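[1] please find the sequence and the predicted model below.
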Amino acid sequence: MLAIEVEFLMGRAVISQVMDRTQAEWPPHPQRLFSALVAAYGELGEQGDNQEQALRWLEGLPPPEIKADLSASLRSSPSYFVPVNDEVTKAVKDKNDFRHVLDRRTRQERFFPAAVPGDPVVVFQWPCAPGLEQHRAALRGLVENLTYVGHSSSPVRACLREQPVQPSLCPTNQGEISLRVPSSGRFDRLVTTHELREIDESIQPPLGRFQSYQRPSLVRRSIFSENALVVALEGGPRLGLDSTLPLIQHVRNALLARFGSSVSELLCGHDAEGKMTRQPHLAILPLGFVDSGHADGALKGIAFVLPSTASTAERRKLRAALAGPWQLHLGPLGSMTVRYIDPFSRGELKALDFSVYTQESDVWASVTPIVLDRHPKKNGAGVEAVIAMACERIGLPAPVEVRLGCVSAISGAPTERDFHGRSKQVDGKVRRHAVIRFGERVRGPLMLGAGRFIGLGLCMPLRKSKR
């Protein structure tokens, strides 16, 4: 865990929005902090390669969580015409300028909008920062030498925190706030811009990457990450959700081949001895055309969902393996083109929007049937109890009501008997569609039962109009 604490010593932050210089930026964007760290690196005289490596490592981390007072008072600014810094006065056409030195200085339009928070401390927090210990010393040197963030009239005190904080904003695929964040290559862009500004001061660094943020929810979440990697299936045979098992097996085999020889237990699902791991690992889920008036259950794509504990390195390796497009061979059925979908792209099919499966709801329904982990017993644990244990296994509370059937409550989803294919994880076990009601709202993704890693037991929120 990496957390950088920044305290605005004057009790206010003079930071202008990039798009509107008269308005204050609050909370400070993560990219603003990164730029300040690069500035500190330059002011320290670029001491060795350790600090440069630390900054390059930092820009490669996922967007941080932010703790800040979101009710800060934002003060807009009128324009001020401020004299520029002292410079040598040059004679023009051999004529002397007899004006006072302050009158000879040109004036530029300036804005000083400010944010005045109740708590002047802002924390940027990366819950998972693999490789931190290697760069901790260099980062501490940069952080402790921060002088200001934003305008130079906003002096700060900064340090590395040892304890995590409860964030006010968390990165998400679809959020209410958009903040600029650093990304790979940002350090080089800032250095290049600094060199160009020595020739032309009007040059500004590029805006960079924008990331959506939202306030964290207090609802319970499953152990799986909301940020799935999604691919579209194009061309080839027309398949439906009833082909989930054989398709996922082909996808998994192709993915392992693309990983190569070295693959972690979290990505392959097997330990060093070749046995199935008991730890949460990569889940491969079908994305079909469902929950619509014309839904027919056609397969449109595949979602790859990692546990929330997965490291950035493992996520990058998975993304690299999915990059393409590439061909998925299905034996006698032919081949399909697999195309990776950028999470910020627009215009894709609605069926490929995985955020539908990660929303908050108290009632969920299965899209693919749930495979019970154990056989229900008349005098022991019944079906409802088995499904309750499956919910608790992925970090959710036990449901207050479970309704079972052969038909899904989600339109377009095939019946339980339509699903074909064999797998040692699910063969000989009971399969049922279910509607599950919790006593509180929970957040997905929700995959239950013995087939949760191979596409079965996938649930989605049941709309109120269908309850």
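    Looks like it arrived, so ask away. Numbers count the residues shown, from 1 in each chain.
[2] from now on I want contacts and neighbour counts done on CA atoms only, so please keep to that.
    OK.
[3] buried residues, the longest strand along the chain. List them.
    In the chain, assigned by DSSP state E, the strand with the most residues is strand 431-443. Residues of strand 431-443 classed as buried: 431-438, 441-443 (neighbour count, 16 or more other CA atoms under 10 Å).
[4] alright, now check it against this:
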Amino acid sequence: MPLRLDISLLSERYDAGGGEDPRLAEWPPHPARVFAALRSVAGEEELEPLAELECLAPPLIHASPTTSVGERRTRGYVVTNVRANKGGHQTHPARTAGFRQRTSSLPEDARVQFDWVDDSSLSDDVVAELDHLARRVPYLGRSTSSATLAFSRVDDPTPLPGLTTYEPTAGRGPLNIRVPYPGYLDELNALYREDQPAWQAAGPRSRRFYREAGAVQTSDEISEEISAMDVFNSPYPDLVILRFEELRPSGNLVSIFTEALRRKVMGQTQDPLPPALHGHGTPGLPHVAYLGLPFVGNEHADGQLMALAVAIPGLEHDERLRILRGILGNDPERDVLLRVNGFKQSFRLRYAPDETRPFTSTVERWTDPARTWATATPLVLDRYPKDGDLAAVVAESFVNAGLPEPRGVEVSKEPLMDGAVRLRPQELPKRCQGRLYTHARVTFDRPVRGPVLAGAGRYFGVGLFAPEYEEERR
């Protein structure tokens, strides 16, 4: 019998930012958010039911159609939580006031249901314990969004009248939903022990695309689902993107900015530093990579850096969380202030993974699977081509980086993608100066999921590739 979670929004609105960003509306409620709410009311002796729940396949979601959801936006200045020496608030010493915009969802029907159809591994006792936790959850999202939750088994998984069913899809879909996964509870436990917010556990592993059940798939979506079964995954499952909020530097300054970001992250990460962060004593294993994300692949692309990013290889969750906190620091608003050599002013960056624009600053732009990839920043060769065969050395660079050997390689002194960054020899990272470098386009036998990094400078801001599709090259 399917496991069902019934959610009733008592105020008939849902006050929650879009996954992690409070400026965007989240609808329908994400299962990962509900799971975090259950964890927040659970004692140490009540965690086993949650460990079993996270191992189930993502649930069906029954909710008001997204087309019928209204939104309400609120704007204003609120007191920040962090004390600062320069804080000058009139009534709250050592605090400042920051401008905030928040959005609420106003659904036509304030009821939501989750159905785990295949829950055969859960006993009746576990379901009863989950229900006991659910009834103690006071709200979902912000505290102004009071709710009641209840678990039960149902003979008939038919949703309430008026609700639309959304199901997970193997390919892309219109809804990007965060769901729990095996290991999610461990990440939440580590965060709760250190009094850190739960959104830090929301990495790419929690993302699943959903679509309306019964909707007719397009031929492109069907072919994407088929090809998704044979995708080669990047050695970097996590990509943390920090968007420039105001000033956007020129792409030829990429190595200066990635070096500044590297210094900041290493300075903010708690000792002892994870080996993946400094790269010493881990031969053959990928290190943390620092990237500049230029505006490329569009006829209007100018190569400006829209964001900086940190690519994190597959690590144990404790190491991953330490690095994530090293990236974001202690600012609960997820702002990063970066000082860069040669500039008097600091650069403000923001971690806002659920913002969908500008597209250059999204994870999808750099990770969507593709067979063809082209350099956004030049690739520095791992070795000198003694026989003059640049293409062979470029192909070898991918194998050295833990990626498949491409079946086709095109090299060029000039960029092969609109907006791709041009660098002079002195603008390369210091560790790469004196080496040969080139732009390249490579084609693989099967789709490869990004980020795609290759070459001797891949950890320091060069050798970044962007996916390229046939329709973009016509």
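    Now that the structure is in, tell me what you want to look at. Computed from a prediction, not measured in an experiment: that's the story for all the values here.
[5] okay if I get the buried residues of strand 431-443 of structure 1 as a markdown table plus distance to Arg140 of structure 1?
    Shown next, in a markdown table, are these (distance: CA to CA, whole Å):
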| residue | distance to Arg140 of structure 1 |
| --- | --- |
| Arg431 | 54 |
| Arg432 | 54 |
| His433 | 53 |
| Ala434 | 52 |
| Val435 | 51 |
| Ile436 | 49 |
| Arg437 | 48 |
| Phe438 | 45 |
| Arg441 | 41 |
| Val442 | 38 |
| Arg443 | 36 |
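[6] map Arg374 of structure 1 across to structure 2 for me.
    Under the alignment (TM-score structural alignment), Arg374 of structure 1 maps onto Arg383 of structure 2.
[7] tell me how many other residues crowd its match.
    The tally of other residues near Arg383 of structure 2 (other CA atoms under 10 Å) stands at 15.
[8] what lines up with Pro332 of structure 1 in structure 2?
    Applying TM-score structural alignment, one finds that Pro332 of structure 1 aligns to Gly342 in structure 2.
[9] could you do Val383 of structure 1 as well?
    Checking TM-score structural alignment: Val383 of structure 1 goes with Leu390.
[10] can you tell me the SS state at the residue lying closest to that match once chain neighbours are set aside?
    Leaving aside its sequence neighbours, Leu390 of structure 2 sits nearest to Val411 (CA to CA, 6 or more residues apart in numbering; 7.3 Å). Classification of Val411 of structure 2 using DSSP: H, G, I helix; E, B strand; the rest coil returns strand.
[11] Val411 of structure 2 matches what in structure 1?
    By TM-score structural alignment, Val411 of structure 2 lines up with Leu404.
[12] quick check, its match in contact with Val430.
    No: assessed by CA atoms under 8 Å, Leu404 of structure 1 is found out of contact with Val430, at 11.6 Å.
[13] now for those two: what residues contact both?
    With contacts taken as CA atoms under 8 Å, 6 or more residues apart in numbering, Leu404 of structure 1 and Val430 have no neighbour in common.
[14] picking that back up, which part of structure 2 lines up with the longest strand of structure 1?
    Going by TM-score structural alignment: strand 431-443 of structure 1 matches residues 437-449.
[15] okay, now the residue lying closest to Arg350 of structure 2 once chain neighbours are set aside: neighbour count?
    Among residues not flanking Arg350 of structure 2 along the chain, Asp335 sits closest, at 4.6 Å (CA to CA, 6+ apart). A count of nearby residues for Asp335 of structure 2, using other CA under 10 Å, gives 18.
[16] picking up where we left off before, now the two most distant members of the buried residues of strand 431-443 of structure 1.
    Arg431 and Arg441 (25.3 Å; CA to CA).
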